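# Let's see this in three dimensions:
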Amino acid sequence: MTATDRPSNRPFRVETIDYATGVDDLRAVREPVFVQEQQVPLALEWDELDPLCVHVIARDAAGAPIGTGRLTPEHKIGRMAVLPDWRGRGVGDGLLLALIAEAERRHWPELHLHAQVSAVGFYVKHGFVPVGDRFMEAGIEHQTMRRQLGGPTAIDTRDAAVAIACAVIAGTRRELSIYSRALDPGLFDAPEVLDALRRLGTRRQRVDVRILLQDADAPQRAHAPLIALAQRLPSVFGFREANDPADRGYASAFIVNDGSGYYFRTLGNRFDGEGAVDAGGRARQLADTFQPVWERSRIVTEYRVLGV
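Modelled structure (predicted):
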């Protein structure tokens, strides 16, 4: 499965397509991408599931096929492909969103997929989290991923925690709020999370990242890499430490953006929790929890003077 994730300035549309009458259009994308480019055997590319699947196709302004995707009866997304000239133009996003919308229309509780490892970040952005170990499929390394529909996705591993944190960071418009005891080793020092925060902090659009800690000394002693990143971007990152006893006793932790994304852990010292990229109500609730504690907490001035 291959996909893209940057916006397009060229018009295209995504629609469902009947397999029986549209197989030639599907072939015009899938065979150049999978068979010719990725060397997947033709016999493996077309299978007995194809006639049973829901297929979507992306077309350019002239109606020519430029991308494909499908939903299998097992609630699996597959055969996501975009022609080379259209990659990086948002076609993959359009295909994936159309498949998710179709699954929601059918009231499916969950979707899963086998993502090529090179495309994992794309699916993470859309709320999919990794499950299990990587594996080889048609000679290409893949990762199983899943996303809950109509509710939060359960997070139960470090890899899933890193994925949902990156998705919430990527979905930030102008403000990201993090409530953590001590910058959660294993999560906020993960290279993927740091990269996501770096990309957010260096966007042209003004962004505020507010990080509320219960123990500001521990990350400082541990030389947490997020502190060093924040020192390079002092106009973006702000730290405060809770000093009210009730706030310091808060057992949970979360990250929430000003869109509809969040990752919440009932026990802040564990990765287990739940997350979503499209749960506006829950995200607003967590933001409302964060705000008064932020306002009454002290500014962590000592982070400003550390060497970088």
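# CA atoms for contacts and neighbours, from now on please.
Will do.
# residue ranges for the strands of the stretch 151-300 of the chain, please.
If DSSP state E, counting those that start in this stretch is used as the criterion, the strands of the stretch 151-300 of the chain fall at 153-155, 175-180, 208-213, 237-241, 253-257, 262-265, 273-276, 298-299.
# Please name the residues that touch residue 78.
Neighbour list for residue 78: 1, 69, 70, 71, 72, 113, 114 [criterion: Cα atoms under 8 Å, 6 or more residues apart in numbering].
# From residue 105, how far out is it?
Using Cα to Cα, to the nearest Å, one gets 18 Å for the distance from residue 78 to residue 105.
# List the buried residues of stretch 69-81.
In terms of neighbour count (16 or more other Cα atoms under 10 Å), stretch 69-81 has its buried residues at 69, 70, 71, 72, 75, 76, 77, 78, 79, 80, 81.
# distance of residue 175 from residue 238?
Per Cα to Cα, residue 175 is found 11 Å from residue 238.
# what do these two both touch?
Residues touching both residue 175 and residue 238 by Cα under 8 Å, 6+ apart: 208, 209, 210.
# For residue 34, which three-state class applies?
helix (DSSP: H, G, I helix; E, B strand; the rest coil).
# got a list of what it touches?
Applying Cα under 8 Å, 6+ apart, the residues near residue 34 are 40, 45, 81.
# in stretch 116-132, what counts as buried?
Across stretch 116-132, burial judged by 16+ other Cα under 10 Å covers 116-117, 119-131.
# rewinding a little: could you dump the contacts of residue 78 into CSV and include secondary structure and distance to residue 181?
Formatted as CSV, the contacts of residue 78 follow (DSSP: H, G, I helix; E, B strand; the rest coil; distance: Cα to Cα, whole Å):
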residue, secondary structure, distance to residue 181
1, coil, 38
69, strand, 42
70, strand, 42
71, strand, 41
72, coil, 42
113, strand, 34
114, strand, 35
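# Also this sequence, please, to line up against the first:
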Amino acid sequence: MNAGFRVVEVQDYAAALPALRAVRQAVFVQEQQVPAELEHDLAGDPLCRHVLALDADDRPIGTGRLTPERRIGRLAVLAPWRGRGVGEALLEALIARAKALGWRRVSLHAQTPTVGFYARHGFLPHGPRFLEAGIEHQDMQRQLDAPNPVEDAEGALAALIGAAAGARRELSIYSRELDPGLLDRPEALAALRRLATSGGRSRILLQDPQTPQRSLAPLLSLAQRLPSGFEFRAIEEPVDLDYPSAFVVNDRDGWYFRPLGHRYDGEARIDGGARARQLRAQFLPVWERARPCSEFRALGI
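Okay, the predicted model is just below:
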């Protein structure tokens, strides 16, 4: 039992079909106006592996499935149960099953308002957005046994969100000049705000603190409002200034590394403990050598 609900894997599809249909009918057909003939998927559904979330009285409140194409789909939670961890529990159960099956990668079609939700669980967007059943979607993928390639700005944003969401108390950011186009995006600021308001903090190393100050970088305004959640230091040692890369690493197992700090392409993983430990060990001595950003004192940071 978890917060009044539990997640079970369906063993008998025919017996569970009324419960699966009850949730999906309410969410997809009635709420989102998806045509019933598209939702029911009479041919594909029996070939999938399904999970169900049940409330304390064993009434269905959420569902999801794994398809033979190694795709997560039909993830749905009844409206009164949203925001209570049901979707996360369903997704984690599906990922655990995919790993148990030996799958190396899993993908999904995310409705665009849910892209951030899946990014927090290590999925990165691939390709352009598209319409499916009249609703805008984004293809997202996650490698289950290897780092995920980051190819563009949208992938970079998802990788940052994943690392920030996985932090217990601390996120370390090694940046050149606060990464315009990444750390100034509303979704990135929201992820860092969530960490700060939950009692965590972001430690940010900058090679060039003057440029974001002159450009009134939005992250500085956020740090001004939440000074206990952010700490900035400026790199001065020549060997550190010559470092070409940039990265984000949390205090658990999540990271996003870019070989060239002025580009977005790189690799990311939310469960890569060995690489996370390596990056934290790389960050710490540079942090200790760097000076506090006196430029930001007038901002109250």
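# Nearest to residue 145 of structure 1 among the contacts of residue 78 of structure 1?
Nearest to residue 145 of structure 1 out of these is residue 113 (Cα to Cα; 5.4 Å).
# Hmm, residue 80 and the closest one touching each other?
No: counting by Cα atoms under 8 Å, residue 113 of structure 1 does not reach residue 80; the two are 10.0 Å apart.
# before we move on, back to that, residue 175 and residue 238 of structure 1 - which one has more neighbours?
The neighbour comparison of residue 175 of structure 1 against residue 238 (other Cα atoms under 10 Å) goes to residue 238, with 21 against 17.
# Map that one across to structure 2 for me.
Superposed on structure 2 with TM-score structural alignment, residue 238 of structure 1 falls opposite residue 231.
# Quick check: closest non-adjacent residue to that match.
Closest residue in space to residue 231 of structure 2, ignoring its immediate chain neighbours: residue 203 at 5.0 Å, by Cα to Cα, 6 or more residues apart in numbering.
# What's the local residue count around the alignment partner in structure 1 of the one you found?
When structure 1 is aligned by TM-score structural alignment, residue 203 of structure 2 is paired with residue 210. Per other Cα under 10 Å, the neighbour tally for residue 210 of structure 1 reads 20.
# pretty sure residue 210 of structure 1 contacts residue 234?
No: checked against Cα under 8 Å, the pair residue 210 of structure 1 and residue 234 is beyond contact range at 11.3 Å.
# can you map out the helices along the stretch 1-150 of structure 1?
Along the stretch 1-150 of structure 1, counting by DSSP state H, counting those that start in this stretch, helices occupy 19-30, 42-45, 91-105, 120-125.
# what's the matching range in structure 2 for the third one?
Aligning helix 91-105 of structure 1 against structure 2 (TM-score structural alignment) gives residues 86-100.
# Have a look at how far, on average, the matching stretch is from structure 1.
When structure 1 is superposed, stretch 86-100 of structure 2 averages 0.6 Å from its matched positions, counting by mean Cα distance after the TM-score superposition for structure 1.
# Pull the residues that contact that stretch.
Counting by Cα under 8 Å, 6+ apart, residues outside stretch 86-100 of structure 2 touching it are 5, 7, 51-53, 62-66, 70, 72, 75-77, 106, 144.
# mind checking what residue 197 of structure 1 lines up with in structure 2?
Matched by TM-score structural alignment, residue 197 of structure 1 corresponds to residue 192 in structure 2.
# quick one: that match and residue 200 touch, right?
No: assessed by Cα under 8 Å, residue 192 of structure 2 is found out of contact with residue 200, at 9.1 Å.
# The two: which has the busier surroundings?
Between residue 192 of structure 2 and residue 200, counting by other Cα under 10 Å, residue 192 is the more crowded of the two (26 against 19).
# if you skip the residues just before and after it, what's nearest to the more buried one?
Using Cα to Cα, 6+ apart, the closest residue to residue 192 of structure 2 is residue 164 (6.6 Å).
# Contacts only, for that neighbour.
Counting by Cα under 8 Å, 6+ apart, residue 164 of structure 2 makes contact with 171, 191, 192, 195, 250.
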